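Engineer: A structural model of the following input is requested.
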Amino acid sequence: MRSRLTSIAFALLVAASSAHAAEVVYGPDGAPTVVQRKLHTMSSRWEAGLTLGTALNASLVDHYGGLLSVTYHPNEWADFGVELGANYTRVSALGQEVRSQLPPRANPRTGTANSGDDVRGADQMKGALLAMGRVAPIYGKINPFGEASVHFQAYALAGAGVGMFRHDSMDLCAAPGTAACDSFASESYTRPVGELGAGMRFYLSRTISLRTELRAFFHPATVVRGADLTQPGTGSTERYLGVLTVLGVGASALF
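Structural biologist: As a prediction, this is how the structure comes out:
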């Protein structure tokens, strides 16, 4: 009888040990962590980051800029805060080529004014101020250097705010007349901006991480159609949704 009781006790001990070893580790947000024994926690921490980027889809305009962000992490998978962006912009080489091949502003034989349309996609986003939020449900690790592990977090983001824009026309002159353009029509304005994006952070330490991300900025835009090429300010206005896609890399500090 004693040997049988000893065997039963031993079996129960082994089963309990196995169950404990297989126990799922939960993060501070109450959900199972993707990687057990997570090294870098985010809850109740502030984050300051700087991302440098360039536009991918603005062929007529060069965009180079930076985005400074300050956010707060209430838990492991979300943060929210503000972003301030500033860009250096200019008409690109392609835009200059378009300008160099413009048709005459008026018929050289009759003097009749020609009409033309401005070009879409030439808006320059000089800066922006946005409120934003990030959701980061995926945390993992890779082993690119053998035993050394690099921990990462994937996230999606969204934001809304205001943007400062400048539009330099590709083919509408600033001054009336029939001669070739000495300067082109331009205007500056402020408009609402929304953003959507996704990215990944790679932890160098508990405090410092590197980030790479892709963002799309959306804004209401207009383009002039059927303008009298000899008279600025003519033609009708067509509205459309402007999209600026930016690829960025940066770094952030948690404290």
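Engineer: okay, CA-based contacts and neighbour counts for the rest of this
Structural biologist: Noted.
Engineer: that's a helix at residue 164, yeah?
Structural biologist: No. Under DSSP: H, G, I helix; E, B strand; the rest coil, residue 164 falls outside any helix and is assigned strand.
Engineer: and this one, so I can compare the two:
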Amino acid sequence: MKRFFRVLLALCLTAPVLGFAQTTEEAEAGDVSEVDKDRLGPLRERVRPVSGHVFLKKGRFEFSPSATLSLRDAFYSKYIFGGTLTYHPMETLGVSLRVGYAINTVAGAAQKCTFGDGGEGSTRGCVPPTLDELDGNAPGQIKLLGGADVQWAPIYGKVSLLAETFVHFDLYGIAGASVVQYRGPGDSLGAEAQNYLTPGANLGVGARFFLNRWITLRTELRDLIYVEKGTEVSGNYLRNQLLFELGVSFFFGSES
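Structural biologist: Alright, predicted model coming up:
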């Protein structure tokens, strides 16, 4: 009888301890039914998580034909056709060579004004100049462009289209040296215009939108800085030419 009471007392003492341990385990694990509900619910299938880089550039070459338009040009609107070859030694770093040929047209803001002698019947008017009249006399007449750039792409992200389709992109900065061939005035007064070569630099930003693992849509905004030769009266010009570029990139080599 005494043995029975001892066993009963032991069970009474251990029951609270077991109940507390079970409660602690349930608190740490959470409500299992709620976890299953979230795992099997419709939101998990509707919004799928996307992690990491879907598009990899490290160890690959990028060839990008492009078309470029000059912005806010006082005398010439330039259309530059060329291409860029870039090698990406790292995922966020690229080294590129670029070349371009420019077609110049007279800008809409350019005007040639004539004035009378101030007497009776004098006239005054402004008309757009011709390309021959501007040839070598106005700054900004670029013929050829070349250069080497360094690209740094620290930002990689994605945007949602139609709530279920994602477009991946990266944003990058550009800095590099350029060689500019432009047309300027002759060496002496009244001499014919001629072509000159001058060094320059360019700074800018760009973005790639990845269409698949081999093709991207690329856009850039760059500031081309260089010095042009002027006349004896005007002196040399420090040029800041804004350029907007749009291109399609083709990647070669396996993703590493």
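Engineer: list the TM-score for the superposed pair.
Structural biologist: Put the two chains on top of each other and the TM-score (TM-score structural alignment, normalised by the length of the first structure) is 0.67; 199 aligned residues with a C-alpha RMSD of 3.2 Å.
Engineer: which helix or which strand is home to the alignment partner in the first structure of residue 240 of the second structure?
Structural biologist: Matched to the first structure by TM-score structural alignment, residue 240 of the second structure sits across from residue 243. Element membership of residue 243 of the first structure [criterion: DSSP states H and E] is strand 236-254.
Engineer: with residue 126 of the second structure instead?
Structural biologist: Going by DSSP H and E, residue 126 of the second structure is part of strand 124-127.
Engineer: ok so, going back, and the strand holding residue 243 of the first structure, how far from the second structure on average?
Structural biologist: By mean C-alpha distance after the TM-score superposition for the first structure, the fitted strand 236-254 of the first structure averages 1.6 Å away from its aligned residues in the second structure.
Engineer: residues in contact with that strand: which ones?
Structural biologist: 45-58, 121, 206-227 (C-alpha atoms under 8 Å, 6 or more residues apart in numbering).
Engineer: in stretch 188-198 of the first structure, which residues are buried?
Structural biologist: Buried residues in stretch 188-198 of the first structure, counted by 16 or more other C-alpha atoms under 10 Å: 193-198.
Engineer: same deal with stretch 142-159 of the first structure?
Structural biologist: Quick answer for stretch 142-159 of the first structure (16+ other C-alpha under 10 Å): 151-159.
Engineer: which residues in the stretch 51-200 of the second structure form strands?
Structural biologist: For the stretch 51-200 of the second structure, applying DSSP state E, counting those that start in this stretch gives strands covering 60-71, 76-90, 93-106, 112-115, 124-127, 142-161, 165-184, 194-210.
Engineer: read off where the first one ends up in the first structure.
Structural biologist: It stands for strand 60-71 of the second structure. With TM-score structural alignment applied, strand 60-71 of the second structure matches the range 45-56 in the first structure.
Engineer: again, but for the last one
Structural biologist: On the basis of TM-score structural alignment, strand 194-210 of the second structure is assigned to residues 187-203 in the first structure.
Engineer: gap between stretch 188-203 of the first structure and the chain center?
Structural biologist: Centroid separation for stretch 188-203 of the first structure versus its chain: 4 Å, with C-alpha atoms, centre = their mean, to the nearest Å.
Engineer: to what extent does it diverge from the second structure after superposition?
Structural biologist: Counting by mean C-alpha distance after the TM-score superposition for the first structure, stretch 188-203 of the first structure comes out at 0.8 Å.
Engineer: correct me, but residue 87 of the first structure touches residue 66?
Structural biologist: Yes. Under the criterion of C-alpha atoms under 8 Å, residue 87 of the first structure makes contact with residue 66 at 6.4 Å.
Engineer: ok, the equivalent of residue 85 of the second structure over in the first structure to residue 186 of the first structure distance?
Structural biologist: Residue 85 of the second structure maps onto residue 70 in the first structure when the alignment is built from TM-score structural alignment. Residue 70 of the first structure sits 33 Å away from residue 186 of the first structure, taking C-alpha to C-alpha, to the nearest Å as the criterion.
Engineer: and the closest residue to residue 77 of the first structure other than its chain neighbours, how far is that from residue 51 of the first structure?
Structural biologist: What sits nearest to residue 77 of the first structure in space, not counting adjacent residues and going by C-alpha to C-alpha, 6 or more residues apart in numbering, is residue 136, at 4.7 Å. Counting by C-alpha to C-alpha, the gap from residue 136 of the first structure to residue 51 of the first structure is 18 Å.
Engineer: show me what contacts the aligned partner of residue 106 of the second structure in the first structure?
Structural biologist: Under the alignment (TM-score structural alignment), residue 106 of the second structure maps onto residue 91 of the first structure. Contacts for residue 91 of the first structure (C-alpha under 8 Å, 6+ apart) come out as 60-62, 168.
Engineer: could you redo the last one with a cut-off of 10 Å?
Structural biologist: 58-63, 97, 122-124, 167-170 (C-alpha atoms under 10 Å, 6 or more residues apart in numbering).
Engineer: now, among the residues you listed, which is nearest to residue 141 of the first structure?
Structural biologist: Residue 141 of the first structure has its nearest neighbour among the contacts of residue 91 of the first structure in residue 63, at 33.5 Å by C-alpha to C-alpha.
Engineer: what about the residue nearest to the closest one when sequence neighbours are not counted, how many residues nearby?
Structural biologist: Leaving aside its sequence neighbours, residue 63 of the first structure sits nearest to residue 89 (C-alpha to C-alpha, 6+ apart; 4.7 Å). The burial count assigned to residue 89 of the first structure is 16, neighbours taken as other C-alpha atoms under 10 Å.
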